[in-house]
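model the structure of this input:
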Amino acid sequence: VDQLNEEKRAKQAPINFTFYDSDRLCVGDSLRKNFGYAALSKIYHELEIDKFLIHRQRYTKEKYDANTIMKMLVYSRILAPASKKASFDNREWFFEKSNYSLDDVYRCLDFFHKHKESLQVWMNDRIKKNYGRDTSLIYYDVTNYYFETDNQTDFLRKGVCKEHRPNPIVQMGLFMDNNALPITYELFPGNTNDCLTYRPNFGRIKKQFDLGRVITVADKAMTTGDNIW
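Just a heads-up that it's a prediction; the model follows:
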């Protein structure tokens, strides 16, 4: 009983701290930090994305830290979506390493692209293990991204833009499971019809992610005769 009373008094005791008038912030100082991203960090490490990137980079010659850059991009994309440069400029917002350059961020994108498919399979396995996958229903839709340019390439093409812009676009098809957790995505040239993105994407993920029998939910634009068959 005495021990419980002592613990109760300790919890209710005031916390004292001291500060001095000379302890002032200078104009322009930015000491604001985001601690709430700790929840995202927990998921990031449960998925072992750090382990995947560290292992893949171990025998390469790149001098940047792919895991540190990936964390910054992931946390920034969720909490404050912006360009890569803007995210880099705000990297001090997190309690993470920041000793990398903007050029390192851009160079790292090629590394991420090289391992994107194996990373998605890696994450899928850990989602199954940690949270469970419900693929009894799969949801699929297509969106696109426009680029501030008039120049077209084999991949960057003018098509039906969701934002009704005349710029070249890239199509992205995304699959989600019945818990609204992403399964995988695929990119297509901007002039690809939405309905034509479904079959090659679906055939790949059935095999790659071992989904078994599923029911797909999609809008009318996707459910053409060929896709239903």
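
when you work out contacts or count neighbours from here on, use the C-alpha atoms and nothing else.
Noted.

quick one: the helices in this protein, in order.
For the chain, the helices defined by DSSP state H cover 2-12, 38-46, 49-57, 66-79, 84-89, 102-114, 116-130, 198-208, 225-228.

what's the angle from whichever strand in the chain runs longest to helix 198-208?
The longest strand of the chain (DSSP state E) is strand 137-146. Interaxial angle of strand 137-146 relative to helix 198-208 (axes from the mean of the first three to the mean of the last three Cα atoms, to 10 degrees): 120 degrees.

just checking, what packs against strand 137-146?
The contact analysis (3 or more Cα pairs under 8 Å, 6 or more residues apart in numbering; DSSP states H and E) places strand 137-146 against strand 169-176, strand 215-217.

centroid-nearest residue for the chain?
Centrality entry for the chain: nearest residue to the mean C-alpha point is residue 74, 4.9 Å, by Cα atoms, centre = their mean.

gap between that one and residue 216?
28 Å (Cα to Cα, to the nearest Å).

and residue 36, how many neighbours does it have?
Around residue 36 there are 10 other residues, counting by other Cα atoms under 10 Å.

return the most buried member of the helices of the chain.
Mean neighbours per residue, mean count of other Cα atoms under 10 Å, is largest over the helices of the chain for helix 66-79, with a mean of 18.

quick one: contacts for residue 97?
residue 68 (Cα atoms under 8 Å, 6 or more residues apart in numbering).

one more pass at 10 Å, please.
65, 68-69, 71-72, 91 (Cα atoms under 10 Å, 6 or more residues apart in numbering).

what of residue 223?
By Cα under 10 Å, 6+ apart, the neighbours of residue 223 are 195, 198, 216-217, 229.

one more time with 8 Å, if that's ok
residue 195.

next one: residue 198
173, 222, 227.

the same query, at a cut-off of 10 Å, please.
Here residue 198 is in contact with 140-142, 173-175, 186, 218, 222-223, 227 (Cα under 10 Å, 6+ apart).

farthest pair in those?
186 and 223 (18.2 Å; Cα to Cα).

any idea how far the residue nearest to the centre of the chain lies from residue 82?
To residue 82, residue 74 is 11 Å away according to Cα to Cα.

and this one, so I can compare the two:
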Amino acid sequence: MDAVLINGTQLLLNQVYDSIGFNQISDEILRHLVITRVSQPRSKLATVDYLRSYYDEDVDLNHIYRYMDKLYNTQMELAQQISVEHTRRIFGGKIGLMFYDVTTLYFETSKTDSLREPGFSKDGKAAESQVVLGLLVSEGGYLLSYSIFNGSQYEGFTMIPMIDDFKQRFNIGEDFVVVADSGLMNKNNVALLQQAGYKYILGARIKTRAPPSSNGYSH
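All right, here's what the predicted structure looks like:
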């Protein structure tokens, strides 16, 4: 190769990656995976070809798979801490609004294990094994945390444990407001939110709206 073309997208995303703080994680393979996921989302195999063709990065596919295990087992807590601190900096040190949602991710197989099980599928794949993904984001869509649940888990039972865990792990002392869709804001979860002292926004029809509680807001 006589020359390497400087890619403007790569330069920009490298700066964003560093400004967030992910350069605290020493493995450069994470940088490659994140930047490629943002600019050219594709499978891990196609990512290897893309990095080799456009960035002259010779990354082995098996190395990527091994690194994904390393990321999950030893670096995930640091990665989430970096993300949370970045979000708090953007919003002046406070989370403010905390949006929670849940979805299902299915596998093209009927085989099950301790995590992958059939359950209510948002993709209409009731016969396939799946996992349940819970996601916490801030205003503007900045990632706060995520968690994977057993595929047969009822989504209504995922919200409170995840919020409690997030608050404890990242020492969130300031008030924040929980926002979720009406399916997650069932009577049981609203009672648990009130019991824990969390503020929340509850969607309801105007004609049937009851007066808001001291820490709940109707909309």
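
just to revisit the earlier point, now for the helices of structure 1, which one comes closest to residue 153 of structure 1?
Of the helices of structure 1, nearest to residue 153 of structure 1 by Cα to Cα is helix 102-114, at 18.3 Å.

which one of the helices and strands packed on strand 137-146 of structure 1 lies closest to residue 132 of structure 1?
Closest of those to residue 132 of structure 1 is strand 169-176, at 13.2 Å (criterion: Cα to Cα).

equivalent range in structure 2 for the closest one?
On structure 2, the counterpart of strand 169-176 of structure 1 by TM-score structural alignment is residues 130-137.

mean distance between that stretch and structure 1 after superposition?
With mean Cα distance after the TM-score superposition for structure 1, stretch 130-137 of structure 2 departs from structure 1 by a mean of 0.8 Å once superposed.

distance of the spatially closest residue to residue 128 of structure 2 that is not a sequence neighbour relative to residue 187 of structure 2?
Among residues not flanking residue 128 of structure 2 along the chain, residue 110 sits closest, at 4.9 Å (Cα to Cα, 6 or more residues apart in numbering). For residue 110 of structure 2, the distance to residue 187 of structure 2 equals 34 Å [Cα to Cα].

which position in structure 1 aligns with residue 177 of structure 2?
When structure 1 is aligned by TM-score structural alignment, residue 177 of structure 2 is paired with residue 215.

which residues touch residue 43 of structure 1?
49, 130.

so what corresponds to it in structure 2?
Using TM-score structural alignment, residue 43 of structure 1 pairs with residue 16 in structure 2.

shouldn't residue 70 of structure 1 be in contact with residue 52?
No - under the criterion of Cα atoms under 10 Å, residue 70 of structure 1 makes no contact with residue 52, lying 11.3 Å away.

please indicate which of the contacts of residue 198 of structure 1 are buried?
For these, a neighbour count by 16 or more other Cα atoms under 10 Å gives the buried set as 140-142, 173-175, 222.

relative to residue 126 of structure 1, which of the residues you listed is nearest.
The closest of those, once distances to residue 126 of structure 1 are taken by Cα to Cα, is residue 175, at 17.2 Å.

looking for the alignment partner of residue 146 of structure 2 in structure 1.
Using TM-score structural alignment, residue 146 of structure 2 lines up with residue 185 in structure 1.

translate residue 160 of structure 1 into the numbering of structure 2.
Match for residue 160 of structure 1 (TM-score structural alignment): residue 120.

residues near that match, how many?
For residue 120 of structure 2, the tally of surrounding residues (other Cα under 10 Å) stands at 19.

mind listing what residue 154 of structure 1 touches?
Contacts of residue 154 of structure 1 (Cα under 10 Å, 6+ apart): 189-191.

in a markdown table: those residues, plus distance to residue 36 of structure 1.
Shown next, in a markdown table, are the contacts of residue 154 of structure 1 (distance: Cα to Cα, whole Å):
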| residue | distance to residue 36 of structure 1 |
| --- | --- |
| 189 | 38 |
| 190 | 37 |
| 191 | 41 |
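
taking those one by one, which sit in strands?
Secondary structure of those is defined by DSSP E; positions in strands are residue 189.

whereabouts in structure 2 does the longest strand of structure 1 align?
Under TM-score structural alignment, the match for strand 137-146 of structure 1 is residues 97-106.

now do the buried residues in the matching stretch.
Buried residues in stretch 97-106 of structure 2, counted by 16+ other Cα under 10 Å: 97-102, 104-106.

now, among those residues, which is nearest to residue 83 of structure 2?
Of all the buried residues of stretch 97-106 of structure 2, residue 98 has the smallest distance to residue 83 of structure 2: 14.1 Å, by Cα to Cα.

mind checking how far that closest one is from residue 202 of structure 2?
Using Cα to Cα, residue 98 of structure 2 is found at 13 Å from residue 202 of structure 2.

quickly note the distance from the aligned partner of residue 40 of structure 2 in structure 1 to residue 93 of structure 1.
Under the alignment (TM-score structural alignment), residue 40 of structure 2 pairs with residue 80 of structure 1. Residue 80 of structure 1 sits 11 Å away from residue 93 of structure 1, going by Cα to Cα.

more crowded one of the two?
Per other Cα under 10 Å, whichever of residue 80 of structure 1 and residue 93 has more neighbours is residue 93, with 19 against 13.

nice, that's everything, thank you.
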